[in-house]
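Structure of the sequence below:
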Amino acid sequence: MEQGITVILVEDDAPTRDFLAAALAGGEGIALLAAAGTLAEARAALERARPSVLVTDLKLPDGHGTDLIREVRRRHPETEIMVISVLGDEVTVMEAVRAGASGYILKDARPIDLITAVRDLMEGRSPISAAIARHIIRRVHAAPAEAAPEAPAAAPPLLTSREMDILWGIAKGFTYNDLADRLGISRQTVPSHIKNIYRKLEVNSRSEAVFAAVEMKLIKLSE
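Purely as a prediction, here's the structure:
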C-alpha cells in the first residue's frame, strides 16, 4: 500500500472507459497504468506491466472477460482481479468467480465505490455488490440439493490448523493485516498461506474458496 496501487482497466465502451479511468486516476495512491478497450489491448498492456489490480468488464468486442481473468490468474497470481459489469445474472457471476475474480461490482456503483473497492481488494477483502452476493448465497444454500445423492462424498482436503484459521478469516472478511494481527504472524506470510488454501481447495479466489469450503462442510457461514 505504501508504494501505491497500480491498475489496468478493461472496458469496451469509450465514454464509460473514460469515466472509470478518470475516477481511478483521481483516487489517492492509485496509478492507472492503462485503459484498454479490447482483450488484445488488455493483453498487450499486461505484457508491458504487471498491475496490482485488474478491473475488467466481461462483454468485450473480441472475446469474454473471463478468458482474461483465467489468463491473469494463471500467469500473475499476485494480481487482484475485479469485475465491473452490467451483467449480473447468476451464471455469469459464478463463471467469473470460478475463473478467479475476487470482486464483482455492477456498473451502477458510484466512482467513489470503485476506488473503495480497489483499495478493499488490496486489503484482502472481496468487494461484491449486494445483488451479486445474493447469487452466491443462493448457490451455497442450493448446493446440497444439487448434489447427486448416489455419489460418494469425497474426502475434504487436509488443511493445517493455520490454514483453517486463515480460511475462517477470509470468510469473515478480515484483511491481510487483520489476519496477521489476530494470528500473530507476519503480513508477508498471509498470501503464502492463502495460496496453499487455493491449491488444496482447487480454487482461484477468496470468494470461490469460501464457496468451496461451505460445500465441503469445512466451515458454516452461520457460525
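
okay, CA-based contacts and neighbour counts for the rest of this
Fine.

For the protein, give the helix that spans the most residues.
For the chain, the longest helix by residue count, based on DSSP state H, is helix 130-146.

all strands of the chain, in order?
5-10, 30-36, 53-56, 59-60, 63-64, 80-85, 103-106 (DSSP state E).

so how many other residues sit close to the closest residue to D108 other than its chain neighbours?
Leaving aside its sequence neighbours, D108 sits nearest to V86 (C-alpha to C-alpha, 6 or more residues apart in numbering; 7.9 Å). Number of residues near V86 (other C-alpha atoms under 10 Å) recorded here: 13.

picking that back up, return the most buried member of the strands of the chain.
strand 80-85 (a mean of 26; mean count of other C-alpha atoms under 10 Å).

Please list the residues outside that strand that contact it.
Strand 80-85 is contacted from outside by 52-58, 69, 96, 100-107, 118, 121-122, using C-alpha atoms under 8 Å, 6 or more residues apart in numbering.

swap the cut-off to 7 Å and go again
Contacts with strand 80-85, where a contact means C-alpha atoms under 7 Å, 6 or more residues apart in numbering, come from 52-58, 101-107, 121.

Out of these, which is nearest to E11?
D57 (5.3 Å; C-alpha to C-alpha).

For E41, see how far away the closest one is.
Distance of D57 to E41, given as C-alpha to C-alpha, to the nearest Å: 13 Å.

Please generate a structure for the following sequence too, so the two can be compared:
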Amino acid sequence: MTEANGNEAAPATGDIRVLIVDDQVLMRLGFRMVLEAEHDLTVVGEAGDGASAVALAAELKPDVVLMDVRMPGLDGIAATRQIVTADPSCRVIILTTFDLDDYAFGGLRAGASGFLLKDARPAELMAAIRGVAAGDAVVSGRVTRRMLELFGERLPEASDGVEDDALVGLTPREREIFLAIAEGLTNSELAQRFFLSESTVKTHVGRVLQKLRLRDRVHAVIFAYENRVVAQG
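Now for the predicted structure:
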C-alpha cells in the first residue's frame, strides 16, 4: 500500500478500500485506528492535501474516499471533482466540522455521495462508508431537506412544462418515486407512502437513477431542483 507520507503499510485484506484525506495527522490517525478495527474495511492510503489525494486515488483505486474540505493547496471540493471525474465508481464522503456549510454543499455538487461531521460516532462512520460503497448516499432525508432550505435560493423555481422534459422516459410510478426522493424521503418513508416493500422501493430508485444517469439519491435531489422539477418551498 502507498501512503502520501511514503511509509509502507500492511497489505490490504478488507473488502472496502478506503483512502483518508485530511491535513491533520492526528485526525488521519484517528480515522485509521477506527477503520482498521473493522474486518471489511481497509485503509489503503492517506493524503494530507487535495493534490496528493487525486494522485493516490488514481494509483490506489479506493472504493471510498474520506475527504476533508479545508486543506492547503487544492481543497477537498476541487479534489473531489477531479477524483469523481477520473473514476465515477469511486465514492467520496465529505468530512466537515460545520453542519451544512458551503463546503459540504459544494462537495455534493462536485460529485460526493454525501457528507459527515468529523465528530460523528464510529458507528455512523462505518455505516456511511458501507452505505456509499453499496451505492447509497450518506445524507438523511432531514439533512437533505435542510440543505435545500439553506441553498434553495441558488436553484431555479419550478415552471410549467419543465417536469415533463426532465423526467421523460420514466414510468408513472418511477416519476412518483423521483418526486418523493426530491422531497428528501428515505426508502422506508417511500415504502410507507406508496404501500410498497423496501426491496421494491430500492428497485424503483435504482431504475430512476439509471434512467436519469445520476450517481445517487443526493444528486437526484439536486437534479430535481436544478431542472425545476419541484418548486422551492
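
tm score of chain vs chain?
The pair, once superposed, lands on a TM-score of 0.73 when counted by TM-score structural alignment, normalised by the length of structure 1; 207 aligned residues with a C-alpha RMSD of 3.9 Å.

For my notes, please list the strands of structure 1 in JSON lines and give distance to N196 of structure 1 for each entry.
Below are the strands of structure 1 laid out as JSON lines (distance: least, C-alpha to C-alpha, whole Å):
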{"stretch": "strand 5-10", "distance to N196 of structure 1": "24"}
{"stretch": "strand 30-36", "distance to N196 of structure 1": "29"}
{"stretch": "strand 53-56", "distance to N196 of structure 1": "21"}
{"stretch": "strand 59-60", "distance to N196 of structure 1": "31"}
{"stretch": "strand 63-64", "distance to N196 of structure 1": "28"}
{"stretch": "strand 80-85", "distance to N196 of structure 1": "17"}
{"stretch": "strand 103-106", "distance to N196 of structure 1": "20"}
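
these two touch, right, R206 of structure 1 and S102?
Yes: counting by C-alpha atoms under 7 Å, S102 is a contact partner of R206 of structure 1 at 5.9 Å.

As a check, name the ranges of all helices in structure 2.
All helices of structure 2, identified by DSSP H, fall at 25-35, 50-60, 76-86, 102-110, 122-133, 141-151, 162-166, 172-182, 187-194, 198-212, 217-226.

Trace T6 of structure 1 over to structure 2, please.
Using TM-score structural alignment, the partner of T6 of structure 1 in structure 2 is R17.

separation between that match and R193 of structure 2?
Applying C-alpha to C-alpha, the value for R17 of structure 2 to R193 of structure 2 is 36 Å.

What of G206 of structure 2?
Taking C-alpha to C-alpha, one finds G206 of structure 2 at 18 Å from R193 of structure 2.

residues in contact with the residue nearest to the spatial centre of structure 1?
What sits nearest the mean C-alpha location of structure 1, by C-alpha atoms, centre = their mean, is S102, with 0.6 Å. Residues in contact with S102 of structure 1 (C-alpha under 7 Å, 6+ apart) are 80-82, 126, 205-207.

still on that earlier bit, and the residue nearest to D108 of structure 1, what pairs with it in structure 2?
Structural alignment (TM-score structural alignment) places V86 of structure 1 against T97 in structure 2.

Equivalent analysis for R206 of structure 1, please.
In structure 2, R206 of structure 1 lands on R217 (TM-score structural alignment).

For the closest residue to that match other than its chain neighbours, give me its contacts.
Nearest non-adjacent residue to R217 of structure 2, counting by C-alpha to C-alpha, 6+ apart: A137, 6.2 Å away. Applying C-alpha under 7 Å, 6+ apart to A137 of structure 2 gives the contacts 113-114, 131, 216-218.

Next: L54 of structure 1.
Per C-alpha under 7 Å, 6+ apart, neighbours of L54 of structure 1: 7-9, 79-82.

Take these and write them to TSV, including distance to G26 of structure 1.
Shown next, in TSV, are the contacts of L54 of structure 1 (distance: C-alpha to C-alpha, whole Å):
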residue	distance to G26 of structure 1
V7	12
I8	14
L9	14
T79	21
E80	20
I81	20
M82	18
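
Check the spacing between the aligned partner of P122 of structure 2 in structure 1 and I197 of structure 1 real quick.
Counting by TM-score structural alignment, P122 of structure 2 lines up with P111 in structure 1. Separation of P111 of structure 1 from I197 of structure 1 (C-alpha to C-alpha) stands at 33 Å.

the more surrounded of those two?
A direct count of neighbours by other C-alpha under 10 Å for P111 of structure 1 and I197 places I197 higher, at 24 against 18.

just checking, what residue in structure 2 corresponds to the more buried one?
By TM-score structural alignment, I197 of structure 1 lines up with L212.

of all the helices of structure 2, which lies closest to V43 of structure 2?
For these, the distance to V43 of structure 2 is smallest for helix 25-35, at 6.5 Å, taking C-alpha to C-alpha.

Just want the angle from that closest one to strand 16-21.
Using axes from the mean of the first three to the mean of the last three C-alpha atoms, to 10 degrees, the direction of helix 25-35 of structure 2 lies 170 degrees away from that of strand 16-21.

quick check, distance from helix 25-35 of structure 2 to the centre of its chain.
Relative to its parent chain, helix 25-35 of structure 2 has a centroid offset of 20 Å by C-alpha atoms, centre = their mean, to the nearest Å.
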